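structure for this input, please:
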Amino acid sequence: MQLFVSSRTVLAAALMLSAPLAAQQIDPAEETAKAALEVAPVFDGHNDVPNQLRSRRANQIATFDFTDTTDTGEDHPEGRALHTDLARLNEGKVGAQFWSVYVPSNPEEAEAVQQVIEQIDVTRRLIARYPGALRFATTADEVETAMGEGKIASLLGMEGGHSIGSSLAVLRQLYALGARYMTLTHNSNTPWADAATDTPVHGGLSDFGKDVVREMNRLGMLVDLSHVSEATMLDAIDVAKAPVIFSHSGARAINGHPRNVPDSVLRRLPYNGGIVMVVALPGFLNEERRQWNARREAEAARLKALFQGQPEAVAEAMVAWDKANPEPATTIGHMADHIDHIREVAGVESIGIGGDFDGMPTGPVGFEDVRGYPALFAELARRGYSQAELEMIASRNAIRVMRAAEAYAASVRDMPPIEALIGQPATAQ
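Model (predicted):
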């Protein structure tokens, strides 16, 4: 007997067999992350492309193609390509970016002022070259408008208080040029604030440093406490009338690096309304990686002492040490651990993202460049974060902080500019 089976029956059977497989291939965490980033794209607190333009190209960008930078390794002494370009920002669901107009710590403050103006210039020129993808933004409304148009809102953040030359007049003019946050220090102290990685001299903020914070609040410029000492963090929060930010830092309880935020500060952050924009730099995320780096530096110092005047011998011995002591891997999970801790201590309202791409050799495994944000948010979804919480971390918290700073500035519109000079007593407020 011959059996006839209709094509419709065969198709129905095939669909029934394939349905369980299709269901297995859908990751609910990825779907939650995708939904969150669709309505609340990432507002990243720190990206160092402007400094790369300075170091690699002397700020000459007429022939620089920002649509795809994957072949830019030839511009770097170690062959390292940029982490950032327009295509990868789009893939990473980035909707707003604070571009860091960083200049190195410099005791010659007049030189630092010139350099930061040059960095503002090159960044604004870069933004203007790509009007279809980037939009210059200075307010929360402008950020949301750019996001709504599918463009990347592009803001300027100064990294290092030496950029103002210990002058509130310079601070005001840099605000007028578009700078919307300033990191009070970089790796070295300023004449008015202690850094996290330098020997303290002020015990936090000096009297003039407190006036810097007051004038930033009056202007509506965000006070960024990444890079500063714990005492400076606490002094700034004491003085601040608007929310502070940490543009690219982690939680010190998870990784003991002084660049990270201690619990003493995290516990106070909800009362200020500020946020920690969690960094992706492996040495700040993975404590095992930090300890490995300390051992490596100690070994290098030991070898240099043993083989003075013999750099070849030192280099050969370090190659052997590296082979015997591989660098511990840092993953997206380490970054999520910092977010978990901040949520536990300060609440989800206190969290943002500040990758530090192009200011470090690489991000964690799976998050090596700006394409990695969706993977991070999928990891958070797997840990039980709701879509609403993911939206807050991605950009809603950052926009809220900007609005609060703007609202405070508007409320003191009639307050005259602070005229304090460094060395004068602090202004009574």
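
rest of the way, CA atoms for contacts and neighbours
Noted.

where along the stretch 151-300 of the chain do the helices fall?
Secondary structure of the stretch 151-300 of the chain by DSSP state H, counting those that start in this stretch: the helices cover 168-176, 207-219, 230-239, 263-266, 269-272, 282-285, 287-306.

run through the residues that contact the one residue sitting closest to the centre of the chain.
The residue lying closest to the centre of the chain (CA atoms, centre = their mean) is G354, at 2.4 Å. Applying CA atoms under 8 Å, 6 or more residues apart in numbering to G354 gives the contacts 44-47, 247-249, 277-280.

take the residues you listed and lay them out in a markdown table including distance to V412 and neighbour count.
Shown next, in a markdown table, are the contacts of G354 (distance: CA to CA, whole Å; neighbours: other CA atoms under 10 Å):
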| residue | distance to V412 | neighbour count |
| --- | --- | --- |
| D44 | 28 | 28 |
| G45 | 26 | 31 |
| H46 | 28 | 29 |
| N47 | 31 | 27 |
| S247 | 25 | 33 |
| H248 | 29 | 27 |
| S249 | 30 | 29 |
| M277 | 27 | 28 |
| V278 | 31 | 30 |
| V279 | 33 | 28 |
| A280 | 36 | 29 |
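
so which bits of stretch 281-297 are buried?
For stretch 281-297, the neighbour count (16 or more other CA atoms under 10 Å) marks 281-292, 296 as buried.

just checking, S395 touches E349?
No - under the criterion of CA atoms under 8 Å, S395 makes no contact with E349, lying 10.7 Å away.

comparing those two, which residue is more hemmed in?
More crowded of S395 and E349, by other CA atoms under 10 Å: S395, with 25 against 21.

please generate a structure for the following sequence too, so the two can be compared:
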Amino acid sequence: MISVSNHHEFVELRQQPQCKTHFVFTDIDIADLDIPEISSAKYQLKNGNAIGAYKKDSSNTSIASMSRSNKGKKIVAVAVVLLGLILLGAGIPVGLQLRSSSLLEARLNFVRRLLNESPLIGGSLQTYTESNFTENYNEIRESLVGTILYPIRVPCQAQYLDSVQLALEGIDEITRLISRTKGMRIVLTAEEMEQAHNDGEIGVLLGLEGGHILGSSVAVLRMFYSLGARFISLTSYECSNPWIAAATTREPLFEENIPISITEFGKIVLKEISRLGMLAEIAHLSEPSMMQVLNNAKTPLLISNAIPSAAVLPNVTNLIPDHVLSALSSNGGVLTINIDKLSVKEAIHNINYVRALAGLDHIGLGATSSPRKYALLLAELARDRLWNNASLKKLVGGNIVRVLQKVEANRNKVPLSEEWIPQEEIEGNAYCRYPES
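Got it, this is the predicted structure:
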């Protein structure tokens, strides 16, 4: 767990209820920023080094000259102040004022105002023990996060065994913890996210990390939806399942009949996800699976915590090729940038790369284990004329909200699926199933 610096200005951000706004949502290391926190001129004045000595033997001519000079300076100062007031009255954008300032605090104040209006979506919770949960919750509140996308995680090795039970227990655990944590609530829709933010609380949107959790059953999928799950990653990392292929598969699993992309039953699962009004996440899929899902999906998709493959960075997973990013743009979906292992410069480069290739409406921010990173990254982006208020609001979460709203609007637009996975697709694996009559 990463410790949190004692920056009290962040702590108070979300404690006051906000006026109702239309939802829009938001990830940096202070050491990476080359921003002076105090100007050298101010420092010199404070220490007396910039103040010239007064001489008693100055001539009358010098005194008169100084008087005229001071008078001229006063006139210039008044003119500058009047010009500033006129420009402000004419509506000079806050972003322009911000960019003209070299002070980090001025930009952080701007970020705080921005995130009061548009909650940041991101973050994660650890729930192994109650003490860990409390510590992680405090970090999240300090990091300016407004809504957490929280996936229930089940080990890939539990596939064909007790993955469904473990997921049910995971939902029970996080639901109980949140119910007794002041300042948090589980949300089911984009509208409820907005309401939680207006009430000064952190919203938690539950999801499922990997299709292996479903036990290859659309009936189980429907039951998880009824328990509050609102998004699902079709595979988790290195964890293919009988109906769709992950980018890589762990060797010790020795699975048989692993597909190379998505099967016909997988398309049925995808269709049922869409019918329920759930968001499908595809970051861990193989490239053929990604393209087939993008071509078959009827609603926008999410690629979370990923970066463009052109970035070529070490120890970073979820590398997305350019042609997949272009297809995501056509689908209407969003890619959230994995900024956790990136410097500020690298994160901004990748954000701008995805924006240039896929468009502003298809970029968001992924989770980070460094609580201060969101605010500092946004403060740095605010210096760029490319990122005005409206575009920053889309980046911090507005794009994700738009996708959720479109997915929710598709609920029950197609018939319910009653299909079961073909028996031959799970034969040869250790699935324990009661034989059907």
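
before we move on, the earlier item: so can I have TSV of the helices of the stretch 151-300 of structure 1 showing distance to N187 of structure 1?
Shown next, in TSV, are the helices of the stretch 151-300 of structure 1 (distance: least, CA to CA, whole Å):
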stretch	distance to N187 of structure 1
helix 168-176	20
helix 207-219	16
helix 230-239	13
helix 263-266	19
helix 269-272	23
helix 282-285	14
helix 287-306	17
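
and the ones you listed: which comes nearest T123 of structure 1?
helix 168-176 (13.6 Å; CA to CA).

average distance between the closest one and structure 2?
For helix 168-176 of structure 1, the mean deviation from structure 2 after alignment is 0.8 Å (mean CA distance after the TM-score superposition for structure 1).

ok, back up a step: out of the helices of the stretch 151-300 of structure 1, nearest to V113 of structure 1?
Closest to V113 of structure 1 of these is helix 168-176 (CA to CA; 8.1 Å).

go through the contacts of G354 of structure 1 and name the one nearest P417 of structure 1.
S247 (25.8 Å).

right, and that closest one touches M277 too?
Yes - in this structure S247 of structure 1 lies within contact range of M277 using CA under 8 Å: 5.1 Å.

spit out the residues that contact those two alike.
Taking CA under 8 Å, 6+ apart as the criterion, S247 of structure 1 and M277 both touch 45, 353-354.

reformat those residues into TSV and put secondary structure and distance to Q24 of structure 1 next to each item.
Output for these, formatted as TSV (DSSP: H, G, I helix; E, B strand; the rest coil; distance: CA to CA, whole Å):
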residue	secondary structure	distance to Q24 of structure 1
G45	strand	36
I353	strand	31
G354	coil	33
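
in JSON lines: those, plus distance to V265 of structure 1.
Shown next, in JSON lines, are the shared contacts of S247 and M277 of structure 1 (distance: CA to CA, whole Å):
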{"residue": "G45", "distance to V265 of structure 1": "19"}
{"residue": "I353", "distance to V265 of structure 1": "18"}
{"residue": "G354", "distance to V265 of structure 1": "18"}
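
could you dump the contacts of G354 of structure 1 to CSV with distance to A317 of structure 1?
As requested, the contacts of G354 of structure 1 are exported to CSV (distance: CA to CA, whole Å):
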residue, distance to A317 of structure 1
D44, 40
G45, 40
H46, 37
N47, 35
S247, 38
H248, 35
S249, 34
M277, 39
V278, 36
V279, 33
A280, 30
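
next step: these restricted to strands.
If you go by DSSP state E, the contacts of G354 of structure 1 have 44-47, 247-249, 277-278 in strands.

redo the residues you listed as CSV? Include distance to H257 of structure 1.
Formatted as CSV, those follow (distance: CA to CA, whole Å):
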residue, distance to H257 of structure 1
D44, 21
G45, 19
H46, 18
N47, 20
S247, 16
H248, 13
S249, 10
M277, 16
V278, 14
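
out of the helices of the stretch 151-300 of structure 1, flag the one nearest T138 of structure 1.
Among the helices of the stretch 151-300 of structure 1, helix 168-176 comes nearest to T138 of structure 1, with 9.5 Å by CA to CA.

the closest one to helix 207-219, inter-axis angle?
In terms of direction (axes from the mean of the first three to the mean of the last three CA atoms, to 10 degrees), helix 168-176 of structure 1 departs from helix 207-219 by 30 degrees.

give the other helices and strands that helix 168-176 of structure 1 contacts.
Packing partners of helix 168-176 of structure 1 (3 or more CA pairs under 8 Å, 6 or more residues apart in numbering; DSSP states H and E): helix 207-219.

mean deviation, the helix it packs on versus structure 2?
Relative to structure 2, helix 207-219 of structure 1 is 0.8 Å off (mean CA distance after the TM-score superposition for structure 1).

that helix packs against which elements?
helix 168-176, strand 222-224, helix 230-239, helix 397-411.

what stretch of structure 2 lies opposite it in the alignment?
The alignment of helix 207-219 of structure 1 onto structure 2 (TM-score structural alignment) spans residues 264-276.

re earlier: which of the shared contacts of S247 and M277 of structure 1 sits closest to A320 of structure 1?
Out of the shared contacts of S247 and M277 of structure 1, the member with the shortest distance to A320 of structure 1 (by CA to CA) is G354, at 35.1 Å.

just give me the match in structure 2 for that closest one.
Under the alignment (TM-score structural alignment), G354 of structure 1 maps onto G366 of structure 2.

what's the first-to-last distance across stretch 342-353 of structure 1?
12 Å (CA to CA, to the nearest Å).

how far off centre is that stretch?
Relative to its parent chain, stretch 342-353 of structure 1 has a centroid offset of 15 Å by CA atoms, centre = their mean, to the nearest Å.

outside of that stretch, which residues touch it?
Where contact means CA under 8 Å, 6+ apart, the residues beyond stretch 342-353 of structure 1 that reach it are 42-45, 247-248, 251, 263, 266-270, 273-279, 339, 389, 392-395, 397-398.

what lines up with L89 of structure 1 in structure 2?
For L89 of structure 1, the residue aligned by TM-score structural alignment is I140.

try R252 of structure 1
Per TM-score structural alignment, R252 of structure 1 is aligned with S309.

its match and E424 of structure 2, how far apart?
36 Å.

those two: which is more packed in?
Taking neighbours as other CA under 10 Å, S309 of structure 2 and E424 compare with S309 leading, 15 against 9.

please determine how far P422 of structure 2 is located from W243 of structure 2.
Taking CA to CA, one finds P422 of structure 2 at 10 Å from W243 of structure 2.
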